[in-house]
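K.L.:
dropping a prediction and its sequence here:
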Amino acid sequence: MVLEQNKSIVLEFYKAINQENFEQAKQMLAPNMVAQLMSGAVIRGGNNFVEHLQMARSTFPDVYYTIEDVLAEDNTVVSYGTFMGTQHGEILGIAPMGNQVKFSIVQIDQLANGKIVEHRTIGDSLTMVQQLRGENLVWLSDANSSSVSPE
């Protein structure tokens, strides 16, 4: 029962973020929660984390998180999905070119007393940077599939 409640809380959090309902999102975070971002930066405090998410909307105003798989064990919920958005602000020193990005993310949330107390995001930052720069790289195995033969 607790596992399903924890999954529901995490899914409602991402739904609130997608709908820009930041007040609702704050209610699902412990005041002293800790968030570790893809960049490795650490944000302390639920209000500060929500402020960061609001600021991210200035860079990607149409940001949308899609959650495809959710697993829960004990007090931990792991979700796998995609981050999608169109760049309208500078990020990582890359000027906005209006490029759309879509890349995989894994988010790990720990809960206590019905609140998210720790959040970690791991994402495919290589794909994100390539898309921001407008690069369309083809993997060698895709480009030369006829020259690769299984043993």
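P.N.:
Happy to help now that I have it.

K.L.:
from now on I want contacts and neighbour counts done on CA atoms only, so please keep to that.
P.N.:
Noted.

K.L.:
list the residues that contact the spatially closest residue to Gln27 that is not a sequence neighbour.
P.N.:
The shortest distance from Gln27 to any residue other than its chain neighbours is 7.9 Å, reached at Lys115 (Cα to Cα, 6 or more residues apart in numbering). Listed by Cα atoms under 8 Å, 6 or more residues apart in numbering, the contact set of Lys115 reads 9, 27-30.

K.L.:
quick check: Lys115 vs Met28, distance?
P.N.:
Between Lys115 and Met28 the computed distance is 5 Å (Cα to Cα, to the nearest Å).

K.L.:
tell me, what's touching these two both at once?
P.N.:
Listed as contacting both Lys115 and Met28 by Cα under 8 Å, 6+ apart are Ile9.

K.L.:
which SS class is Gln110?
P.N.:
State at Gln110, reduced to three classes by DSSP: H, G, I helix; E, B strand; the rest coil: strand.

K.L.:
do I have it right that it meets Glu118?
P.N.:
Yes - here Gln110 lies in contact with Glu118, judged by Cα atoms under 8 Å, at a distance of 5.0 Å.

K.L.:
quick one, strands of the chain?
P.N.:
Shown for the chain, the strands assigned by DSSP state E span residues 29-36, 42-44, 64-73, 76-86, 100-112, 115-123.

K.L.:
same for the fifth one, what does it pack against?
P.N.:
Contact partners of strand 100-112 among helices and strands, from 3 or more Cα pairs under 8 Å, 6 or more residues apart in numbering; DSSP states H and E: strand 76-86, strand 115-123, helix 125-132.

K.L.:
and here's the other structure:
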Amino acid sequence: MSDPGNTFMRRFVQFINTADEMLGEELIAPNAEFYVPFQSDPLIGPPGWLAAINVMRGGFPDVQWTLEELVVEGEKIAARYTMRGTHEGVFFGVPATRRQITVQTMNFYVMANGKIVGERGQPDLLGLMQQIGAVPAPS
């Protein structure tokens, strides 16, 4: 793993953990496309990332991401995170349960000119919904 890729992604984790708009502008291209599993059209630019972060913070105000693994190949980055938080607000229609979540997520990024220009995020939404009691866990 190259040090510049590691440094960049550590700063990106700081952005998603703090929702710092200025840091988002620094790291994400204005026309970047961010695909999320809950809608077919991409979210665009730093405001799109902030919208997705706000969806998570609406249900889990203390949500934090920890970067677990990172693979950098040229302009492509694969990152595995652990997302942790407390279900203290409505999330996809599920009222707060106060349950703690620990969810894995895989995200794939495309870079250009030192900024993210694309991302596809794959959080374990089924596992998350099971942890908050919205979906029964397998027996």
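P.N.:
Great, that's in hand. This is a predicted model, so every value here is computed, not measured.

K.L.:
need the TM-score from the superposition.
P.N.:
Scored against TM-score structural alignment, normalised by the length of the second structure, the superposed chains reach a TM-score of 0.85; 138 aligned residues with a Cα RMSD of 2.3 Å.

K.L.:
buried residues of stretch 69-76 of the first structure, list them for me.
P.N.:
For stretch 69-76 of the first structure, the neighbour count (16 or more other Cα atoms under 10 Å) marks 70, 72, 75-76 as buried.

K.L.:
oops, could you answer that again for stretch 31-39 of the second structure instead?
P.N.:
Under the neighbour-count criterion of 16+ other Cα under 10 Å, stretch 31-39 of the second structure has 32-36 buried.

K.L.:
where's it relative to the chain centroid, distance-wise?
P.N.:
Mean-position distance between stretch 31-39 of the second structure and its chain equals 11 Å (Cα atoms, centre = their mean, to the nearest Å).

K.L.:
need the contact partners of it.
P.N.:
Outside of stretch 31-39 of the second structure, the residues within contact range by Cα under 8 Å, 6+ apart are 41-46, 48-49, 52, 116-123.

K.L.:
do stretch 54-72 of the second structure as well
P.N.:
Applying Cα under 8 Å, 6+ apart, the set of residues contacting stretch 54-72 of the second structure from outside is 1-2, 5-6, 10, 13, 16-17, 77-91, 96.

K.L.:
next one: stretch 131-139 of the second structure
P.N.:
Under the contact criterion Cα under 8 Å, 6+ apart, stretch 131-139 of the second structure has outside partners 87, 94, 97, 99-101, 126, 129-130.

K.L.:
what's the residue nearest to Gln27 of the first structure aligned with over in the second structure?
P.N.:
Using TM-score structural alignment as the criterion, Lys115 of the first structure maps onto Lys115 of the second structure.

K.L.:
then Ser79 of the first structure?
P.N.:
Taking TM-score structural alignment as the alignment basis, one finds that Ser79 of the first structure is matched in the second structure by Ala79.

K.L.:
so what's that match up against?
P.N.:
With contact taken as Cα under 8 Å, 6+ apart, Ala79 of the second structure is in contact with 67-71, 106-108.

K.L.:
taking strand 76-86 as reference, get the angle to the longest helix anywhere in the first structure.
P.N.:
In the first structure, taking DSSP state H as the definition, the longest helix is helix 2-18. Computed by axes from the mean of the first three to the mean of the last three Cα atoms, to 10 degrees, the angle separating helix 2-18 of the first structure from strand 76-86 equals 20 degrees.

K.L.:
so which elements touch helix 2-18 of the first structure?
P.N.:
Identification of packing neighbours for helix 2-18 of the first structure by 3+ Cα pairs under 8 Å, 6+ apart yields helix 22-27, strand 64-73, strand 76-86.

K.L.:
highest mean neighbour count out of these?
P.N.:
With neighbours defined as mean count of other Cα atoms under 10 Å, these peak in mean count at strand 76-86, which reaches a mean of 20.

K.L.:
hmm, Phe12 of the second structure is touching Leu27, no?
P.N.:
Yes - using Cα under 8 Å, Phe12 of the second structure is in contact with Leu27, at 7.0 Å.

K.L.:
picking up where we left off before, in the longest helix of the first structure, what counts as buried?
P.N.:
Using 16+ other Cα under 10 Å as the burial criterion, the residues of helix 2-18 of the first structure that qualify are 6-7, 9-11, 13-18.

K.L.:
do stretch 44-58 of the second structure as well
P.N.:
Buried, per 16+ other Cα under 10 Å, within stretch 44-58 of the second structure: 44-46, 48-50, 52-53, 56-58.
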